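J.: structure for this input, please:
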Amino acid sequence: MPLSRATLASYLPILTWVRSYDRDMATSDLVAAVIVTVMLIPQSLAYALLAGLPAEMGLYASILPLVAYAIFGTSRALAVGPVAVVSLMTAAAVGQLGLTEPAQIAQAAVTLAFISGLFLVLLGVSKLGFLANFLSHPVIAGFITASGVLIAASQLKHLLGVGASGHTLLEMLISLGEHLTEANLITLAIGGATLAFLFWVRTGLKPLLLRAGLGPRMADVLAKAGPVAAVAVTTLLARAFDLGAHGVKLVGDIPSGLPPLSAPSFSPEMWSALLMPAILISVIGFVESVSVAQTLAAKRRQRIDPDQELIGLGASNVASALSGGFPVTGGFSRSVVNFDAGAETPAAGAFTAVGIGLATLLLTPLLYFLPNATLAATIIVAVLSLVDFSILGKTWRYSMVDFAAVTATIVLTLLVGVEVGVTAGVLLSIFLHLYKTSKPHVAEVGLVPGTHHFRNILRHRVETRPEIVTLRVDESLYFVNARFLEDYVLNRVAASPELRHVILMFPAVNEVDMSALETLEEINRRLAELNIQLHLTEVKGPVMDRLKRSHFLDELSGRVFLAQYDAWCALEAAAPLGTEQKDLAAQ
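T.: Prediction:
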């Protein structure tokens, strides 16, 4: 059966925006592409270094993946490519394999991108984008903060020109201390000067250019070109003074030409070792990417499709694998620059790919003398913007549970490693959800005098009656929290021998699963044995539909009321409540 045009367009978003593409859009996209290309060239090289891979793989990962996202992605501003956190996770995943041959290491990174891409596409086709919602924002913020610290620490060896190693913060610091006496002063001078220059460029260059009379657009372009200037100047210095002969580590030969077609390894052993890291990289990359995409789309009153974003990012990773790259995702800083530069459609990404392709063809011989210290400084400046320890203070003041989860994520990431940290973050996010919903908020409510409203007796001055108790349930009921409700009701009944009516108020209950239904039946049975009637009020239509398909309503000792005030008036009047009076209101 052939696909309809609408179905085809849903899987190929390019068919939606390309029909209205015009010269003005093309001009805006080209300008944005030039700015992002200038920014992406040094970043691509630096993130390949961070991932422990040859520099050219960073450029390869910035060409075909951008084209794939332009075809399959739904965000008009998201800029896909290598990013710091995913590069760090790639280094950790490939490093655990114990490979020593550069070709084997490169193929492992390609395989990692391929597995990640397949996993993302599978999630997208299965419409499972909602799974990202199980990752709490505080936990993700904690993981990214810890990763930023780890990334910055991992680059200190390049600033010092020493051969330190380690995968955790403690290992890195100990190794740096052991090799500190081997530091190369020229390397340190280059790295330190580049670091200071890039920090100044981020905050001071654009205002200076504006005061000099340049327009905002040109000032922005020149400010974003700061890393390119640092690369050019330090490369020229290294060549002019033959700094490589003085112990300064250089990038060396970078093959010219477009990315070669490559194939992942299909070794069962490698797939087994890389499967879990690939899943973690996919989850973290998708959460980071979709958060940026949604934020930027909202500013222009546009929308993205999370499930199609999974397909777009998956296709980008598969494209990266087939062109000799490593895992990619949507980058925050690049996407913001792309947005601010005026990108109108995903074609801006395709134009950026052309720019990176030209750089790969023409500029790579010029990068032979590029010092590694320059790339390290570029990485440090980029990732320190990710570090935000204020999340600890925010969660401390707001929720001790969230604070404990964030703290555990940060500590484990720093002291044990990236994979343990991100795994802990995922598990803690799920645990937090289950913990919070396992103890739903249940409030005993009473009538606000002179109104038809019912409020918490602990927060408001309300009317109550000793023979009636109303419990408002503020959470859907399912297998995790059903037992909690049963214990709560029976404990409340045990504390008041005079009770004759228990009302469960359900305005916030959107779901009652089978376990919760059995719990309600048990509550009804236990209360009936105590000569207490159970009533329900403000039951939502879908929940009522479910209850009607069971025997619960037939066996209910009390009634179902449309409104809580109706139940209050009926029970206050002490009307006989036989089974023939049940009002199964259709809501």
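
J.: please count neighbours and contacts with C-alpha atoms only from this point.
T.: OK.

J.: just the buried positions in stretch 186-203, please.
T.: Within stretch 186-203, the residues that count as buried by 16 or more other C-alpha atoms under 10 Å are 186-188, 190-195, 197-199, 201.

J.: this one as well, want them side by side:
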Amino acid sequence: MNKFTQFLPILQWGRTYSRAALFNDTVAAVIVTIMLIPQSLAYALLAGLPPEAGIYASIAPIVLYAIFGTSRALAVGPVAVVSLLTASSIAQIADQGTAGYAVAALTLAFLSGVFLVLLGVLRLGFLANFLSHPVIAGFITASGILIGTSQLKHILGVNAQGHTLPEMLMSIFSQLDQINGITVALGTFATAFLFWARGNLKPLMQRLRAGPLVPDLVAKGGPVFAVLATTLAVWAWDLADRGVSIVGDVPQSLPPFTVPGLSTELVGALLMPAILISVIGFVESVSVAQTLAAKKRQRIDPDQELIGLGAANLGAAFSGGFPVTGGFSRSMVNFDAGAETPAAGIFTAMGLAIAAIALTPLVYFLPKATLAATIIVAVLSLVDLSILKKTWIYSRADFVAVATTIFLTLGAGVEVGVASGVAISVVLHLYKTSKPHVAEVGLVPGTQHFRNINRHDVETVSSLVTLRVDESLYFVNARFLEDLIQNRVTEGCAIRDVVLMFSAVNEVDYSALESLEAINARLIDMGVGLHLSEVKGPVMDRLGRSHFLEKMNGDVFLSQFDAWNRLIEAR
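T.: Here you go, the predicted model:
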């Protein structure tokens, strides 16, 4: 049974499901459904797909995640960054509005789902750690700017194109003479109202003493009010005949069964974008899931999260959707609304299914400018340019990584930005570990503690040098330690012993072992003893499987204080 519950978390929370949980999950589902209807339509627009694709992508994926996912509050569906990546990836393959474009979106979701499930089955969730937080923050900030800029064409009523910030701005400026004033008025009203509603609608309802649930429902329904107001305006005054772009016909049906395209050419073109979308989506989703889980002292399994997200994307691929992941805003709303189990997601899917059947005719006159306003208001919370100042103050290397990621994402496109972010993260890690911090330490008077001679007033002995290695040793930094010891020992002839303090060393790979052997051989030629202290058990076990300890011209000490006493006495 444990094996089944590991891969089917629904069996864990489902056995203890209560009436209280049912009530809380239902209330949360109502609130989230109200928010998701306009949001799903908007993200489909951002992805370059028909509006119904956004609703379809929010039904089957939510249900599948509830079965396979481990987070109690994560809400899965279309999100801004993944929608932008979807549009950017497919635009290079097919023209927007064609059948080939929709098939490519299904294929992208399918490949992403397969990749995520494969990572989960192989327990490779740790690979997401290769994207550093500063790089992720830089990419998301740049993506927020790109997304907001890309929606200006709908606010202005022009047909601008482009995938990079310069291309978008140049295209918009070249069509300023074609701006539709009515569309601008609708878009400006919707944007201003949504900004106002975010911070003022709930307090207003509370002042009116509307009850405990009504303020939340009304506040989360801000986009719905904007949709209703602008849709009624377009219908009442025939604004569609005056150049206002509207959503138009939306199929009145449940998600259809769809089949992704699996031609070699299409898969080859979308494989790398699918991997990038998977990594970005997983990092965003697992961050949100861990944050929410910590608030209730719960835990999530990152590897099982991969399987849950993979199943959700496979569901999207076979139900007319596009790539999905766990969204921050919808998950926070789900959590704040009191969701206790993933059943809230299932109830949300049921609400969206009802909307897909019964409510889609009502959005015929919905102006695209309102959907664009919904996206702009949602993504501006992603933009955090303060990360540049923070990293500049704290770490110049991280600042370079953030600035480069932002610059490349804005100037060369999201795919280049993601790829460069991954590359920068790996290079940054290798750079930092290639020059490990190695401190020469001495004895703090009156204690058994050793500290950096450049930071503390400590005792030293001219014949003894102790180097504390503050990093695991592997092929990237092994030579660095060789050169450092070589330079230190040749400074004078008084040195008779070198002690490597390994208290912070968690691993020594074979390249580092060869470097240690080379260091030992050189010190033997110089008549200098090489010793180790405070070696951790796993490291000692591995060294014991080699001939290094037998050939070492010195001893291994349990503590640095023992080494200090023994070597001073011996000399």
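
J.: drop the TM-score for these two in here.
T.: Remark: TM-score between the superposed chains equals 0.99 [TM-score structural alignment, normalised by the length of structure 2]; 571 aligned residues with a C-alpha RMSD of 0.7 Å.

J.: which residue ranges form the strands in the stretch 301-450 of structure 1?
T.: Assigned by DSSP state E, counting those that start in this stretch, the strands in the stretch 301-450 of structure 1 fall at 329-330, 442-447.

J.: make CSV out of those strands and add distance to A46 of structure 1 and mean neighbour count.
T.: Shown next, in CSV, are the strands of the stretch 301-450 of structure 1 (distance: least, C-alpha to C-alpha, whole Å; neighbours: other C-alpha atoms under 10 Å):
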stretch, distance to A46 of structure 1, mean neighbour count
strand 329-330, 16, 28
strand 442-447, 53, 20
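
J.: mind putting those strands in JSON lines, distance to S496 of structure 1 included?
T.: Supplementary listing: the strands of the stretch 301-450 of structure 1 in JSON lines, determined by distance: least, C-alpha to C-alpha, whole Å:
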{"stretch": "strand 329-330", "distance to S496 of structure 1": "58"}
{"stretch": "strand 442-447", "distance to S496 of structure 1": "13"}
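
J.: quick one, which of those gets closest to I174 of structure 1.
T.: strand 329-330 (32.1 Å; C-alpha to C-alpha).

J.: that closest one vs structure 2, average offset?
T.: Compared with structure 2 after fitting, strand 329-330 of structure 1 has a mean deviation of 0.2 Å; criterion: mean C-alpha distance after the TM-score superposition for structure 1.

J.: which part of structure 2 lines up with that strand?
T.: Aligning strand 329-330 of structure 1 against structure 2 (TM-score structural alignment) gives residues 325-326.

J.: coming back round to it: which of the strands of the stretch 301-450 of structure 1 sits closest to S550 of structure 1?
T.: Among these, strand 442-447 comes nearest to S550 of structure 1, with 24.6 Å by C-alpha to C-alpha.

J.: distance between whatever helix or strand comes next after that closest one and the chain's centre?
T.: Once strand 442-447 of structure 1 ends, the next helix or strand along the chain (criterion: DSSP states H and E) is strand 454-456. In terms of C-alpha atoms, centre = their mean, to the nearest Å, the centre of strand 454-456 of structure 1 is found 38 Å from the chain centre.

J.: with stretch 216-228 of structure 2 instead?
T.: Computed by C-alpha atoms, centre = their mean, the chain-centroid distance of stretch 216-228 of structure 2 equals 28 Å.

J.: over to stretch 180-189 of structure 2?
T.: Put simply, stretch 180-189 of structure 2 sits 34 Å off its chain's centre (C-alpha atoms, centre = their mean).

J.: just stretch 240-250 of structure 2 next, same as before
T.: 36 Å.

J.: so it corresponds to what in structure 1?
T.: Mapped onto structure 1 using TM-score structural alignment, stretch 240-250 of structure 2 spans residues 244-254.

J.: what residues does that stretch touch?
T.: Stretch 244-254 of structure 1 is contacted from outside by 55-56, 161, 184, 186-187, 238, 364-365, 367-373, using C-alpha atoms under 8 Å, 6 or more residues apart in numbering.

J.: just stretch 104-118 of structure 2 next, same as before
T.: Stretch 104-118 of structure 2 is contacted by residues 86, 90, 93-94, 258-262, 266-267, 270-271, 273-275, 277-278, 306-314, 316-318, 320-324 when judged by C-alpha under 8 Å, 6+ apart.

J.: apply 7 Å and report the result again.
T.: For stretch 104-118 of structure 2, the surrounding residues in contact (C-alpha atoms under 7 Å, 6 or more residues apart in numbering) are 90, 260-262, 270-271, 274-275, 278, 306-307, 309-311, 313-314, 316-317, 320-323.

J.: stretch 266-276 of structure 1 now?
T.: With C-alpha under 7 Å, 6+ apart as the test, stretch 266-276 of structure 1 has contacts from 93, 112, 115.

J.: neighbour-wise, give me the winner out of the contacts of stretch 244-254 of structure 1.
T.: A373 (31 neighbours; other C-alpha atoms under 10 Å).

J.: I figured that one hits I186, correct?
T.: No: using C-alpha atoms under 7 Å, A373 of structure 1 is not in contact with I186; the gap is 10.0 Å.

J.: okay, and which of the contacts of stretch 266-276 of structure 1 map to helices?
T.: Using DSSP state H, 93, 112, 115 are the members of the contacts of stretch 266-276 of structure 1 that sit in helices.

J.: export those as CSV, with columns for distance to L131 of structure 1.
T.: Listed next are these as CSV, based on distance: C-alpha to C-alpha, whole Å:
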residue, distance to L131 of structure 1
A93, 23
L112, 21
I115, 18
